[in-house]
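>>> just coords:
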C-alpha cells in the first residue's frame, strides 16, 4: 500500500509550492475527467451500490456547501485519485430527473482485461439487469444504479489497477477509475468545438451517430458524443449534475478562466471546494462543465488509510458541525457478498 501515512498538504493552503506554473503554456490541455457529480435518492442504497457492489472506496464524507443538510459523498480508488472519483448529493425527496441533452448520458468505468465475465456474474448475483453494447469495436456491459444512473464497464489496459478491496471484488478485477463518458448534447457541433478547441481533446473516430475524442491521460480520457442534437433533459435524481475536467494546477485553471471569459460562454469565479479549486461553465450544448485542480487532493487532511472515515466540513461550516451532523441521515459502509 504505497503512500500510507502521508499527508500531502493543508487543504486550505494555496502557495507557489502547491501550484506550479504551467511551463509557459498559453493554452492549457486537460488530460481527462477529474470527477463526475450526480443526484441520487437514498444515501444507504447509494453507499451499498458503489462501495458494496462496485467495490469503490468511500474516500470523503462532506456536505453540499450550499445546502449542508445534504451529504456530499466521494467514491474512487484507494487514494481518491483524479480520474476515479464519482460524487453524489443524496436526497430522498428529490424529484426523478429525465435523461436528455445537456447531460452526461452514460458514465463509463475501466476494468482490467478479462474482467467483464466476473462483472456480469457479480451484477447478476445482486439481481442487477445487465445489457451489452458495442461502440468503436469495444464491448461494454451496461446497467443502472439504484437511482437510475446509467453505468458501463469496459476493459482497458491503460491506467493502474486499484488495490482497494472492501467486498468480494478481487483486486485483479477491481474498477480502475473512469474509462470516459458518453455526452448527450443539445448542440453537438458546438460541444465538439469546446472539447477540441478549449479542452484540447483530439477527435479520433466517428460511427453510427457518435463521435469519439481522446485526451492524453490514462483514465477518464475517452469521450463519446452524440453527433445529432438531443432534446434537453431535466435534472434530478438519476442524472449527472456536472462533469469536471482535470487542471494540473491553479495556473492552468486561471488560464482556462481567461479563455472562457473571451468566449460566448459565461464562467463563474474560481471556487474553493476544500479538496480542489474549481470553476463551472455551461457549454453551448447545455452540459454543465467544471474544471478542477488535481491539488490539494483528498489526502490534504487525512492519511490514506483514514480516508472516508469521518465527516469533513469546510472551515466556514465547522462551527455548525453539531447541528449539521444531526440533520444528516446516517449510513454505514459495508461489504456485500
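Great, that's in hand. Values in this document were obtained by computation on a predicted structure and should not be read as measured data.
>>> going forward, measure contacts and count neighbours with C-alpha atoms only.
Noted.
>>> Show me what the longest helix along the chain is packed up against.
Longest helix of the chain, by residue count under DSSP state H: helix 250-261. Contacts defined by 3 or more C-alpha pairs under 8 Å, 6 or more residues apart in numbering; DSSP states H and E place helix 250-261 against strand 276-282, strand 288-296.
>>> then this one, side by side with the first:
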C-alpha cells in the first residue's frame, strides 16, 4: 500500500453572506484571507480561502458563500465538526473572546488530554478549538485581531459522522492513516507522525438522520499529497481498489482528485504545490479577485455578479 498522506490539506464548507463570512473568519477567528477567487464550477459565487500567512496546507479553511443559500442539516455522511489548533492555556482566552463577539460556546471539555471548546459560526457550521498539551509548532498569522500567543495555528482535526464504522475505517487505513484509539463511539485516526493537523475522528451514530449539505455544513475534506506524480499514483491505486475517483482537476493552487468514503463524506486529495503565491505576491494575498485563465474572458461579468467585500487592512500588512 503506497498511499500515506501526511495530514489534512484543507476543509471546504458552504457559507451564507460572503461579507459576514469574511468578518467572522478574519476578524473574530483572526485568520488571513489568502485567496479571493470563485467557485470554478459556479463562477458567480466566491471561493474564499482562509489560513496562515501564506496559506500552507493544513492551515486552510475555505468557503463557497452563497448569500441566499438554504441552511443545511448536520448528520451522517458529513464532516460535522471542523477543529482548529490553538496553544495550550489559550482556551479560556478564546471563550472570553468569542463571548465578547456574541458567539455562544459550549463548556470546555477534555478529550484525549486536549482541551476542546465547541461553537458555531454565524451560518451554524460546527467548529471547535483544540489545545494540544504539547503545543503546536506551526506559526500563526500575526494580525491585529487575535494576539499571537493565542492565535490559531492551523487545522487540528475533522470529525466525520457515519452510520457504520467498518468501511469508513478501512478507507482511512487505505489512505495511510493509523487507528490511534477509541472513546465510546468515537474512533480516532492520524496521518503521518500524528498530532494537530493530521487527525480525523469517526463518530458512529447509527440512529442519526442523514445530513443535508447546504449553508452551515462541510462540502468536503481534503488530504495532502506531496506532488502531482504521487497524486497520480495514488489515484491509480484507489481506482484499482474499486473507488470511484474523478480525473485530476486543476484548481490553480493545487491539483485535486475527489471521491466519497463509504459513509458518504466527499474527500479530496490535493497537492501541496504550487501554492497561493503563484499569481500574486505574498504580501498581497487575497486582496484582488483572481481568476483562472479560462475564466478571464468573463471577468467583467463575474465582477459585476459578485458582491463587494470589505476586507480589514491587517489582511495585507505593509512589511519589509
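Happy to help now that I have it. Just so you know, these numbers come straight off a predicted model, no measurement behind them.
>>> TM-score for these two?
For this chain pair, the superposition-based TM-score is 0.93 by TM-score structural alignment, normalised by the length of the second structure; 310 aligned residues with a C-alpha RMSD of 1.6 Å.
>>> What is the corresponding segment of the second structure for the longest helix of the first structure?
Taken onto the second structure by TM-score structural alignment, helix 250-261 of the first structure occupies residues 228-239 there.
>>> Where does the helix or strand encompassing residue 70 of the first structure end up in the second structure?
Using DSSP states H and E, residue 70 of the first structure sits in strand 67-76. Mapped onto the second structure using TM-score structural alignment, strand 67-76 of the first structure spans residues 42-51.
>>> Have a look at how far, on average, the matching stretch is from the first structure.
In the superposition against the first structure, stretch 42-51 of the second structure averages 0.4 Å from its aligned positions (mean C-alpha distance after the TM-score superposition for the first structure).
>>> The nearest residue to residue 235 of the first structure once chain neighbours are set aside: neighbour count?
Using C-alpha to C-alpha, 6 or more residues apart in numbering and skipping the chain neighbours, the partner closest in space to residue 235 of the first structure is residue 97 (4.7 Å). The number of residues packed near residue 97 of the first structure is 19, by other C-alpha atoms under 10 Å.
>>> for the one 10 residues further on, same thing?
Using other C-alpha under 10 Å, the number of residues around residue 107 of the first structure comes to 22.
>>> How is it assigned, secondary-structure-wise?
Put simply, residue 107 of the first structure is strand when judged by DSSP: H, G, I helix; E, B strand; the rest coil.
>>> for residue 313 of the first structure, helix, strand, or coil?
State at residue 313 of the first structure, reduced to three classes by three-state DSSP: coil.
>>> Per the alignment, it pairs with which residue of the second structure?
Mapped onto the second structure by TM-score structural alignment, residue 313 of the first structure lines up with residue 291.
>>> Could you double-check that that match sits in contact with residue 38?
Yes - with contact defined as C-alpha atoms under 8 Å, residue 291 of the second structure and residue 38 form a contacting pair (7.0 Å).
>>> Which residues are in contact with each of these two?
When contacts are counted by C-alpha atoms under 8 Å, 6 or more residues apart in numbering, the set common to residue 291 of the second structure and residue 38 is empty.
>>> So those two - more neighbours on which side?
Neighbour count, other C-alpha under 10 Å: between residue 291 of the second structure and residue 38, residue 38 has more, with 23 against 20.
>>> Can you show me the strands along the stretch 101-250 of the second structure?
Using DSSP state E, counting those that start in this stretch, the strands found in the stretch 101-250 of the second structure span residues 109-111, 114-120, 126-131, 154-162, 178-183, 186-190, 199-204, 217-225, 249-250.
>>> out of these, nearest to residue 139 of the second structure?
Closest approach to residue 139 of the second structure among the strands of the stretch 101-250 of the second structure (C-alpha to C-alpha): strand 154-162, 8.6 Å.
>>> how big's the offset between the closest one and the first structure?
Mean deviation for strand 154-162 of the second structure: 0.9 Å (mean C-alpha distance after the TM-score superposition for the first structure).
>>> That strand corresponds to what range in the first structure?
Residues 177-185 of the first structure are matched to strand 154-162 of the second structure when aligned by TM-score structural alignment.
>>> that older thread, if you compare the helices and strands packed on helix 250-261 of the first structure, which one is most tucked away?
strand 288-296 (a mean of 23; mean count of other C-alpha atoms under 10 Å).
>>> Residue range in the second structure corresponding to it, please.
So strand 288-296 of the first structure sits over residues 266-274 in the second structure, by TM-score structural alignment.
>>> Over to stretch 104-119 of the first structure?
Going by TM-score structural alignment, stretch 104-119 of the first structure lines up with residues 79-94 of the second structure.
>>> Would you mind measuring the gap between the ends of the matching stretch?
Using C-alpha to C-alpha, to the nearest Å, the end-to-end distance of stretch 79-94 of the second structure comes to 23 Å.
>>> Same check on stretch 155-175 of the second structure?
Using C-alpha to C-alpha, the end-to-end distance of stretch 155-175 of the second structure comes to 18 Å.
>>> Please apply the same query to stretch 13-31 of the second structure.
In terms of C-alpha to C-alpha, the two terminal residues of stretch 13-31 of the second structure are separated by 16 Å.
>>> Check stretch 120-134 of the first structure too.
End to end - C-alpha to C-alpha - stretch 120-134 of the first structure spans 15 Å.
>>> same deal with stretch 156-168 of the first structure?
Stretch 156-168 of the first structure: ends 21 Å apart by C-alpha to C-alpha.
>>> which residues touch it?
Here stretch 156-168 of the first structure makes contact (C-alpha under 8 Å, 6+ apart) with 1, 51-53, 55-57, 77-78, 110-113, 171-172, 174-176, 179, 218-219, 334-337.
>>> swap in stretch 220-229 of the second structure?
Contacts of stretch 220-229 of the second structure (C-alpha under 8 Å, 6+ apart): 5-13, 57, 79, 231, 255, 265-273.
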